[in-house]
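Peer 1: Sharing a model that was predicted from the sequence below.
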Amino acid sequence: MPDVIAYGGDWNPEQWPEETWRQDVALMREAGVNRVSVGIFSWSALEPAEGVYEFGWLDRALDLLAAAGIRANLATPTASPPPWFAAAYPEALPVDADGRRLHHGSRQAFCPSSPIYRDRALRIAERVATRYAEHPALALWHVHNEYGCHNARCWCDASAAAFRAWLRLRHGSLDELNDAWGTAFWSQRYGDWEEILPPRATPSFTNPGQQLDFRRFSSDALVELYTAERDLLRSVAPGVPVTTNLMAGAHWDMDCWAFAAELDVVSTDHYLVGARQEPHIDLAFAADYARSLNGGRPWLLMEHSTSAVNWQPRNLAKAPGELRRNSLQHLARGADGIMFFQWRQSRAGAEKWHSAMLPHAGPDTKIFREVTALGAELAGLGEVAGSRVRADVAILLDHASVWAQDHPAQPSAELDPVEEAKRWHAALWRAGVTCDLAHPEGDLSGYRLVLVPMVYLVSDAGAAGLAEFTRRGGVTLVGPYSGIVDEHDRVRLGGYPGAWRDLLGVRVEEFFPLERPIALESGGRGTVWSELAHAAGAEVLDAYATGGPAWTRNEHGAGAAHYLTTRLDDAGLARVLAAVCAEAGVRPAAEAPPGVEVVRRAHPGGRSFLFAVNHTGADAVVTTAGGVRATVAAGDVLILRED
């Protein structure tokens, strides 16, 4: 069977009269759909009362798909427990930090640590698995949906007990926990495990170590729910891959690195945010993150939108051609599947204004014509499937560091580690340089350049890994407020940036957050942040006009480590990134004018594909390293096949 790009969306037949199903499948074939996700929010349809099951409708729906040659990502419906669950087991509903119990009426109304929820979720998952393990439509198990999207943390008594058990395993003893959390401060020392609670609402700042560990525990609880269902599915249907849809790049309550390690294939959802000035750059960040989570292998775009979404203050419709451009941009950055939420636009419910492949107005619409054209185009791009995107640059990103810096008692509320990582990524995007995201403790050996925009927290292993990468000949650029604390959010003493002070040849004695920009000798500007630093072996490449290093370079082994003591403005950041890319021998995928995105996918030792995505309103010329010149029309996407 030739390689294919998976194409389709969520199909929810339970929302519609059965007489519409055949029309759906016929229109799917017309649109080139070969894959749909089924059953995601169907628990109440499959189990309308506890222990009472109705699978006949799903049998008929899957049979229709199989007869049409359309495969299914078959879901376990555990993201939305039905009303009977909340009525029978109110103690399994989530509780917020203020002690309010949240009720049924939306979705994900359950406590992740509830043993009752876990038992009932596994029970319905087993029923689905045993009934459909051999069904010819089955291509992939889709577990749950967007774990933690609305209930990432729960503060109930069951969660408190589970948190204490997790802490015992992590720290071993109360003495170790008290040391890690620094409980000598504010008289917080614990003498009994039962005294420990989740960081519920308090009169002032919560303990930073407690808050960080609770975020870690809450993420682990969601991963554990997934692996329990995954292991059940594997036992019933070995050989069928299992996944769940993450929200990489948009949702930071779960450790996506930990989650991705448990997936057979990384799947993710992405939606444009209309408030962002250049949402297509945000899309590139999310796609690069998804690819990185899958170790560079192709990944599956499980959801994006054909046009407007339903959950933003202003739900902007996509302009003609934008649906195709967004989809092919994901494909360019490593997706082997392009799927939407959803197939048929809902008539009722909270997402009835969320666009779909088949809109309320029916098939005689801009959206459906674009959906059909895209399906035909993807059918001709099967040779791209399985190829990979190679990046010479990595940006370090760690959820634990983001969580630690999220504590409100920080030197400046204007330092946002996620937005800073996206800003550095955007500067590379504008330079035509493709990059990965990497965990600080991951393997960095395949890169030429590693960037550390604002990794506040780093373990000893992560600190040593970056130093070793540089010693072996890599080039490193570390941004301000990085390497400040250890994995428990305890300050590394002796001068900042403690984890990388020797690597960088710089010692910082004090932070100076800025109310207004500060001038540099180069003519550039620092914003938001500055540091009182001293070169301790490093060369000063730029300095504050008032004195003191702003940009330094330190030779370390066969490599070099650069450091910024301020948050440069966009022009200054672009200048520094151009310099370190040149030093590392990093080149763009092709020469292109501003606003034209260039990315290359390649089969090992075989054909490659240069994607040129024109996000501007004017035609543009792209020039490859081999001197091939090609014109990309305004708003168009060009794919050059390279032997």
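Peer 2: Received the coordinates, thanks. Numbering: from 1, shown residues only.
Peer 1: all contacts plus neighbour counts: C-alpha atoms, from now on.
Peer 2: Will do.
Peer 1: residues in contact with residue 321?
Peer 2: 370, 635, 636 (CA atoms under 8 Å, 6 or more residues apart in numbering).
Peer 1: Quick check, residue 471 in contact with residue 504.
Peer 2: No. Counting by CA atoms under 8 Å, residue 471 stays clear of residue 504, with 11.6 Å between them.
Peer 1: Looking at the two now, which is surrounded by more residues?
Peer 2: residue 504 (27 against 18; other CA atoms under 10 Å).
Peer 1: Isn't the more buried one up against residue 551?
Peer 2: No. With contacts counted by CA under 8 Å, residue 504 stays clear of residue 551, the gap being 10.7 Å.
Peer 1: what touches both of those two?
Peer 2: Residues touching both residue 504 and residue 551 (CA under 8 Å, 6+ apart) are 562, 563.
Peer 1: In space, not sequence, find me the middle residue of the chain.
Peer 2: Centroid check for the chain by CA atoms, centre = their mean gives residue 248 as the closest residue, at 1.2 Å.
Peer 1: before we go on, here's another structure to hold up against the first:
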Amino acid sequence: MSETPTHPSSRTAAPTGWLPGVEAVCYGGDYNPEQWPEDVWKEDVVLMREAGVNLVSVGIFSWARLEPEPGRFDLDWLDRLLDLLHSAGIRVDLGTPTAAPPAWFYAAHPDSRVVTRDGVTLGHGSRGMPSPSSPAYREACARITRALAERFGKHPALALWHVHNEYGAPVSDSYDEHSVRAFRRWLRARYGTLDALNTAWGTAFWGQSYGDWEHIGAPAASASVVNPAQRLDFARFTSDALLECFTAERDILHELAPGIPVTTNFMATSCPSMDLWRWAAEVDLVSNDHYLTAADPRNQVTLALDADLTRSLAGGKPWILMEHSTSGVNWQPRNVAKRRGEMARNALSHMGRGADAILFFQWRASRSGAEKFHSAMLPHAGASSRVFREVTELGATLGGLTEVMGSTVRPDVAILWDWESFWAQDLEWRPSEDVSHRERITAFYDQLWRDKIATDVVHPTADLSGYRLVLAPASYLLTDAAAQNLREYVSAGGTLAVSFFSGVVDEHDAVRPGGFLASLDDVLGVGVDEFLPLREGETVRLSGGALEGVTADVWADDLAVREATVVSTYASGTEGGPAAGQAAVTRNSFGDGAAWYVSTRLTGEGLTAFLDEVYVDAGLSPDRALPSDVETVRRTTPDGTTDYTFVLNHTDEAVTVPLPGVVVPTGAAPTGGEVQDSHVVPAGGSRVIRTVRR
């Protein structure tokens, strides 16, 4: 075991800035120096300084080198690295390497390996953690975390702790015996008695009642569909088991390195196995990884949704973009390279939505291993490459945006987002495989993005009082508390719009007495007598109002209209489909507010027309003066005196933005000066415009 030197702390007072010792926009990425000879490290540091890097994440996959044998640590190389980075003025986000247990761990503890739902035991040689419920794994995590905290907790380069890496990816749930036993303990704590469990799970169906806790297993693959309430609870258990792993490491770091914030990198919209509303309350700072879906021609919209969700998880406070890519990635069917300017637009879209740190995976491209074709800040082509030039340009841009730090986004609209509802909706034997919660949320969000309307993403039980409009595109599961929250929001004057297949079940995936929409039928003024899903490729035509002649697909409801006003109907005859002549879109006055219900899948012009009517109720005005693919998002200083509008031109033509203000001077934009009434943003370019309110 190596000796443990002490590092006198350079922090003689409370940390300034949002990270200890950091008072500028953070810029950098994952740094994996163990892949390179030490003589390369000095070259890396020189190039980092040239690129404007001031924060790097290290040690994330280094467990095998840090602890080559159980209990024997080799930390001297990491000490030399941190000293080198500190001497260059580069701060460190130090990882606990618990996402990559060494080969010796798997050899010593084969019972800790993940078992899939189909009973396959996963081996070593890839990435990803063992069973999160394995006692041996948790003990090993605590040992390496404690060793790192004792050695480096006062190192002057340390700004942040980075626990694990992307919990839940590539695997999350495990059906091994440790997980089965932990699941039973979790169920005892949740339900107390078997009678309560049997009631919650509806085990009278198919004769599934339990008379002994030991008879309950994980919901592994079976002859037919497994009890959906059990599946839902196992998803909740899995999120909690992973969270226990995080908090155990976090508590060690808090104990041994007080004053240094602790985070773990979420994957907000791409890793559905964690209830990040619960996780966000346990991290000191929210951080997130995001990668474009190359096959999506409008992936700038899903990027923005991901960033808005991350800001919402952070409660509107500054957050960290822990990873994104400089160009193509390596795991998608077609790993499309980013065009010139796209990397900067991606980074500034995240920053415009509240990120005060912009980091990549990774600094230097790996020559070997599974990710050797993943882009990097310093690509295989070296410092003379286009990518590195753009990396350096972006560093200069971010270096000029320090004044933006600490400002916030103040949306008027909220979209409901609930992982538990998604887990339930994605189980088997739903009315139509064409119904996707992600598709509906993205469709509604895309329209808001085009209309330049800032949006939060919130849990259904969150405080909604500050929003003019709340959208529920996909709220299949609504608890009683969530339904009451929506009811109170509308009654107090809010505007609510609900899409089909929402409010269907309670927290146990059980249909409420009163029917499919019973949780919201009073506020919406309608009930659903029957679902009428459409055949593949089948469409229906709407009639009346702004939706006259609009075509929809996938779904229709047999609506029972009570107090609501019918805004549009399904057309008569065959064009109207199974609900021909019946209500399709309704509006209901409830208290001082209004609630809308749309019973079919609207897209394109139909969704635009629907939301235009809803906007009127909410007092919102879409901004359609600019091309729809010119993105704008605004941050405002805490005192409300200054706005920073991020304008990102995703088109191939220059646009003139009619906005009074000054372009914030950066390395990639004109020097700021006199206030102008409009600003030209070049094709594929970006600007940040400062406007002082009078």
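Peer 2: Everything's here; your move. Values in this document were obtained by computation on a predicted structure and should not be read as measured data.
Peer 1: Within the helices and strands, which one has the counterpart of residue 75 of structure 1 in structure 2?
Peer 2: Aligned by TM-score structural alignment, residue 75 of structure 1 pairs with residue 95 of structure 2. Under the criterion of DSSP states H and E, residue 95 of structure 2 resides in strand 91-96.
Peer 1: chain center to the helix or strand just after that strand: distance?
Peer 2: As assigned by DSSP H and E, the chain's next helix or strand after strand 91-96 of structure 2 is helix 103-108. Relative to its parent chain, helix 103-108 of structure 2 has a centroid offset of 33 Å by CA atoms, centre = their mean, to the nearest Å.
Peer 1: what packs against the following helix or strand past helix 103-108 of structure 2?
Peer 2: Going down the chain from helix 103-108 of structure 2, the next helix or strand is helix 135-152, by DSSP H and E. When contacts are defined as 3 or more CA pairs under 8 Å, 6 or more residues apart in numbering; DSSP states H and E, helix 135-152 of structure 2 packs onto strand 91-96, helix 228-256.
Peer 1: redo that, cut-off 7 Å
Peer 2: Helix 135-152 of structure 2 sits against helix 228-256, with contacts defined as 3 or more CA pairs under 7 Å, 6 or more residues apart in numbering; DSSP states H and E.
Peer 1: The helix it packs on against structure 1, how far on average?
Peer 2: Taken over the aligned residues, the distance from helix 228-256 of structure 2 to structure 1 averages 0.5 Å (mean CA distance after the TM-score superposition for structure 1).
Peer 1: The following helix or strand past that helix vs structure 1, mean deviation?
Peer 2: Sequence order places strand 262-263 as the next helix or strand after helix 228-256 of structure 2, per DSSP H and E. Aligned to structure 1 and superposed, strand 262-263 of structure 2 gives a mean residue distance of 0.4 Å (mean CA distance after the TM-score superposition for structure 1).
Peer 1: Which residues does strand 262-263 of structure 2 contact?
Peer 2: For strand 262-263 of structure 2, contacts defined as CA atoms under 7 Å, 6 or more residues apart in numbering pick out 160, 161, 162, 163, 250, 283, 284, 285, 286, 287.
Peer 1: 10 Å instead, please
Peer 2: Residues from elsewhere that reach strand 262-263 of structure 2 (CA atoms under 10 Å, 6 or more residues apart in numbering): 93-95, 159-165, 246-247, 249-251, 253-254, 280, 282-288, 320.
Peer 1: Now do the strands in the stretch 301-450 of structure 1.
Peer 2: Using DSSP state E, counting those that start in this stretch, the strands found in the stretch 301-450 of structure 1 span residues 335-340, 388-389, 393-396, 435-438, 449-452.
Peer 1: Now list whatever residues contact both of residue 471 and residue 504 of structure 1.
Peer 2: Residues within reach of residue 471 of structure 1 and of residue 504 at once, by CA under 10 Å, 6+ apart, are 555, 556, 560, 561.
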